[in-house]
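**Student:** Here is a sequence with its predicted model. Questions after.
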Amino acid sequence: MAASGKLGTFRLPPLPTIREIIKLFGLRAMKQLSQNFLLDLRLTDKIVRKAGSLADAYVYEVGPGPGGITRSILNADIAELLVVEKDTRFIPGLQQMLSDAAPGKLRIVHGDVLTYKIEKAFPDRVRRQWEDDPPNVHIIGNLPFSVSTPLIIKWLENVSLKDGPFVYGRTKMTLTFQKEVAERLVATTGSKQRSRLSIMAQHLCNVKHLFTIPGKAFVPKPEVDVGVVHFTPLIEPKIKQPFKLVEKVVQNVFQFRRKYCHRGLGMLFPEAQRLESTGRLLQLADIDPTLRPTHLSLMHFQSLCAVYRKMCDEDPQLFAYNFREELKQKKRKGSEKNDTESYEF
C-alpha cells in the first residue's frame, strides 16, 4: 500500500477490472439466462451516481454477475454492500473483489433474489417510519431480462405491504430493464406504452426513467437497448386498495388493450351476470365505457377498484372468480360431451 499525507493515510490497491475478473475465472454470459455484462466503468459509475447519495448507505445489489456495478458501488463510500447472486460461477470472482475491497464492506450471498429474505439483513438503526424521508438503504441492480418484470411486481407488492426490502421504510430502487419495459413503467395516460406495469408502478412509486444505455455497451450485445429506472415509494398509494385487487382489475383491463375498456372489465364477472355487472361497475365508477385502456388515468383506476371492492364485499365469491377457469371448464365439458356422443350407436 502506498502512503500519502503527513498522517500516513493509506490507499487500498485498485480493484481488478471486470475484464480481468472475467478472464481470470473464465466467465461468459449465458443467453438462456438472459445475462448481459456491463463492463464500461463510466456507465456503472453513472448508474450508481444516479441512484443518489450512497455515503454511509446500506446497499442491496441484485444479480451482480461479474461485479461491474459492484465495483462502482464499492467506490461510493458506502457502509456495506450486500450482493445476492444465484449463479455459482460468479461467486469466486466476487470473493476476489471482497479480498481486494475495504474490509467489512462487501457481503456475498449465494441465493435467488426472488426468494431471498432481506428483512433482517441490515441493522435496525437504519429503519425509518414510512412517513419519514427514505432510509439510507438502496436497491441497485442490472437485472437479467427474464426476471426483471416478475421481480419488480414482487417488490411493488412488498411496497404495498411495507415488507421485504421496505421494512426499512421507503427504500429507493435503481434498476435496469429492457428499454421497452422502462418506457412502460413511466408511460403516461394516453401513451402507446401505457400498460399494466405503468399503473402498478405509478400508483405506488414515483418512477423516473433516468437514462438509456445502448445495447452495444453490454457483452454480449442484447438485441435491445437498456433503460435505467429509479423508484421512490410514495407515502400514500394513488389507489387505496389491496395490491391483489388492484392487480386483478388492471390485468383484466389491459388484456384487451386495443378494445374499449368495458371489454376487459367484463372479464371480472361470471358470464351469467357479465353484462349487468359491467354496466353497474362503469356507472358507479363514472367511467366512459368507450375509453381505451391506455386512456384510463390513475384516478379512473382508483374509482374502478373502489367500486369493484364494494361489489366483492357484497358477493364474497366474486373476487375468486377467474374467467380463464370458466373458459377451461366450458371446453372440458364440450370435450366430454363429444366423447359421449362418439360412443352412442
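**Tutor:** Done, it's in.
**Student:** okay, CA-based contacts and neighbour counts for the rest of this
**Tutor:** OK.
**Student:** what helices or strands is the strand or helix carrying Glu276 leaning on?
**Tutor:** Using DSSP states H and E, Glu276 maps to helix 274-285. If you count contacts as 3 or more C-alpha pairs under 8 Å, 6 or more residues apart in numbering; DSSP states H and E, helix 274-285 packs onto helix 261-265, helix 298-314.
**Student:** Single out the most deeply packed of these.
**Tutor:** helix 261-265 (a mean of 24; mean count of other C-alpha atoms under 10 Å).
**Student:** ok, and what's touching it?
**Tutor:** 249, 252-256, 278, 282, 289-293 (C-alpha atoms under 8 Å, 6 or more residues apart in numbering).
**Student:** Selection in ChimeraX covering whichever of those residues are buried, please.
**Tutor:** Buried subset of those, written as a ChimeraX selection, criterion 16 or more other C-alpha atoms under 10 Å:
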select :249,252,253,254,255,256,278,282,289,292,293
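**Student:** now the contacts of helix 261-265 as CSV including secondary structure?
**Tutor:** Shown next, in CSV, are those (DSSP: H, G, I helix; E, B strand; the rest coil):
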residue, secondary structure
Val249, helix
Asn252, helix
Val253, helix
Phe254, helix
Gln255, coil
Phe256, coil
Thr278, helix
Leu282, helix
Pro289, coil
Thr290, coil
Leu291, coil
Arg292, coil
Pro293, helix
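**Student:** A further structure is provided below for comparison with the first:
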Amino acid sequence: MEKDPPAAVSLPPLRDVIARHGLSANKAFGQNFLFDLNLTGRIARSAAPLDEGSVIEIGPGPGGLTRALLDHGGKDVIVIERDRRFLPVLAEISAAYPDRLTVIEGDALKVDAAKLGRAPRRIVANLPYNVATPLLLNWLAAGAAFASLTLMFQKEVADRLIAQPRSKDYGRLTIATQWRAEVRRLFDVPPRAFTPPPKVTSTVVQLIPRATPLFPADASMLERVAAAAFGQRRKMLRQSLRKVSPRAEEALIAAGIAPTARGEELSIEQFCALSRAFEAL
C-alpha cells in the first residue's frame, strides 16, 4: 500500500521570504527561482519514493523544491548550497522540519555526493545551467551509488541526453550518459515558470544509473573516441579518429565498422567495440 506523505508544514510563501531577506537571483551562479508549487510538487513526485534513504538537492536557493521534497515524504533531505545568502532561509526550513533537513554550504562540484547520507540515494535538483553537465558526469562516474537522478536541464541539453543515432543531438554527452544510465524525458518547464525567466525552455529528465556500463569499454578511451568522432561531425571516421591513433582505420576494421562511416551513425555498442579495438592496437 502506498504511504501517505507527512502533512505539509505551514511556511510563508516563497515570494514573501525572498522579499523579507532582500534576495535576488545571481546570474553568476546560474540561478532562476521556481515558485510554482504544482511544478515543484510534480518534480518531487517524479522522484518518489522519497522516504527511503537520502534525498540530495543541489543549489536549493530559497528552498522551493526543498519544501516539496520534504512535503512529499523526504525524511533525510540533504541540500548543497554555495550562495551564503540563502543559508538563513534554508535554516528556517530546517527548523520547520526538525531532524529532516541537512544544509551543506559548499560547491557541489567539490562535494562527493556518493558519500552523503545513506542508500538508496536519490539526487533531485533544478541544476544551475552553468555546471549541469560536469555535475551529471561526476555522478554517473559513481556508478550505482545513486538509485536515481531526477534533474532539470536546459531543453537542448536534455535532447542530447536522450538522443538516438543519426540525429543532430546525438553526440559525446549522449554516449557518456546512456552508456552508464537509462534515461527518460519526464516533462518540459516553460521560461515563465521561473523568476527571472530564462531565455530557454527547461526539461526534467530522470536517469537510473546502471550497476555496470551498458557494454565493456575503458571510460577514458571511450571519451577520447567519442570526442574525436564528434569533433568534426561531417568527417569520415577514418579521418577524425586519427586524433586517437594514426592506426584509426585498422581499429575501425577490427571493430567491424566501415572507415567511411561518421560518428552519428554508430550505436553505443559500436563505440564501445571501437574503444576496445583502439586499446588492443
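**Tutor:** Alright, I've got the coordinates. Quick caveat, the model's predicted, so the values are computed rather than measured.
**Student:** Drop the TM-score for these two in here.
**Tutor:** Remark: TM-score between the superposed chains equals 0.93 [TM-score structural alignment, normalised by the length of the second structure]; 276 aligned residues with a C-alpha RMSD of 1.7 Å.
**Student:** hmm, back to that, could you pull out the buried residues of the helix holding Glu276 of the first structure?
**Tutor:** For helix 274-285 of the first structure, by 16+ other C-alpha under 10 Å, it's 277-279, 281-282, 285.
**Student:** relative to helix 298-314, how tilted is it?
**Tutor:** 120 degrees (axes from the mean of the first three to the mean of the last three C-alpha atoms, to 10 degrees).
**Student:** mind listing the strands for the first structure?
**Tutor:** 3-4, 9-10, 37-38, 58-62, 80-85, 106-110, 137-141, 172-178, 205-213, 218-219, 226-233 (DSSP state E).
**Student:** okay, the ones you listed in CSV with distance to Ile47 of the first structure and mean neighbour count next?
**Tutor:** Listed next are the strands of the first structure as CSV, based on distance: least, C-alpha to C-alpha, whole Å; neighbours: other C-alpha atoms under 10 Å:
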stretch, distance to Ile47 of the first structure, mean neighbour count
strand 3-4, 30, 10
strand 9-10, 28, 10
strand 37-38, 11, 24
strand 58-62, 12, 24
strand 80-85, 15, 22
strand 106-110, 19, 16
strand 137-141, 8, 23
strand 172-178, 8, 24
strand 205-213, 9, 18
strand 218-219, 14, 16
strand 226-233, 7, 23
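**Student:** aligned partner of Thr174 of the first structure in the second structure?
**Tutor:** Under the alignment (TM-score structural alignment), Thr174 of the first structure pairs with Thr150 of the second structure.
**Student:** you'd agree its match is up against Leu207?
**Tutor:** Yes - counting by C-alpha atoms under 8 Å, Thr150 of the second structure does reach Leu207; the two are 6.4 Å apart.
**Student:** who's in contact with the closest residue to Val219 of the first structure other than its chain neighbours?
**Tutor:** Leaving aside its sequence neighbours, Val219 of the first structure sits nearest to Phe37 (C-alpha to C-alpha, 6 or more residues apart in numbering; 5.0 Å). By C-alpha under 8 Å, 6+ apart, Phe37 of the first structure lies in contact with 29, 65-66, 68, 218-220.
**Student:** Need the counterpart of Glu279 of the second structure in the first structure.
**Tutor:** Glu279 of the second structure maps onto Arg309 in the first structure, by TM-score structural alignment.
**Student:** give the contact list for that match.
**Tutor:** With C-alpha under 8 Å, 6+ apart, Arg309 of the first structure has these contacts: 241, 245.
**Student:** Val17 of the second structure now?
**Tutor:** Contacts of Val17 of the second structure (C-alpha under 8 Å, 6+ apart): 62, 89.
**Student:** Looking at the first structure, name the residue matched to it.
**Tutor:** Using TM-score structural alignment, Val17 of the second structure sits opposite Ile21 in the first structure.
**Student:** Can you tell me how far its match is from Ile78 of the first structure?
**Tutor:** Counting by C-alpha to C-alpha, to the nearest Å, the separation of Ile21 of the first structure from Ile78 of the first structure is 22 Å.
**Student:** now do Ile153 of the first structure
**Tutor:** 27 Å.
**Student:** more neighbours, the two?
**Tutor:** The residue with more neighbours, out of Ile153 of the first structure and Ile78, is Ile78; 18 against 15, by other C-alpha atoms under 10 Å.
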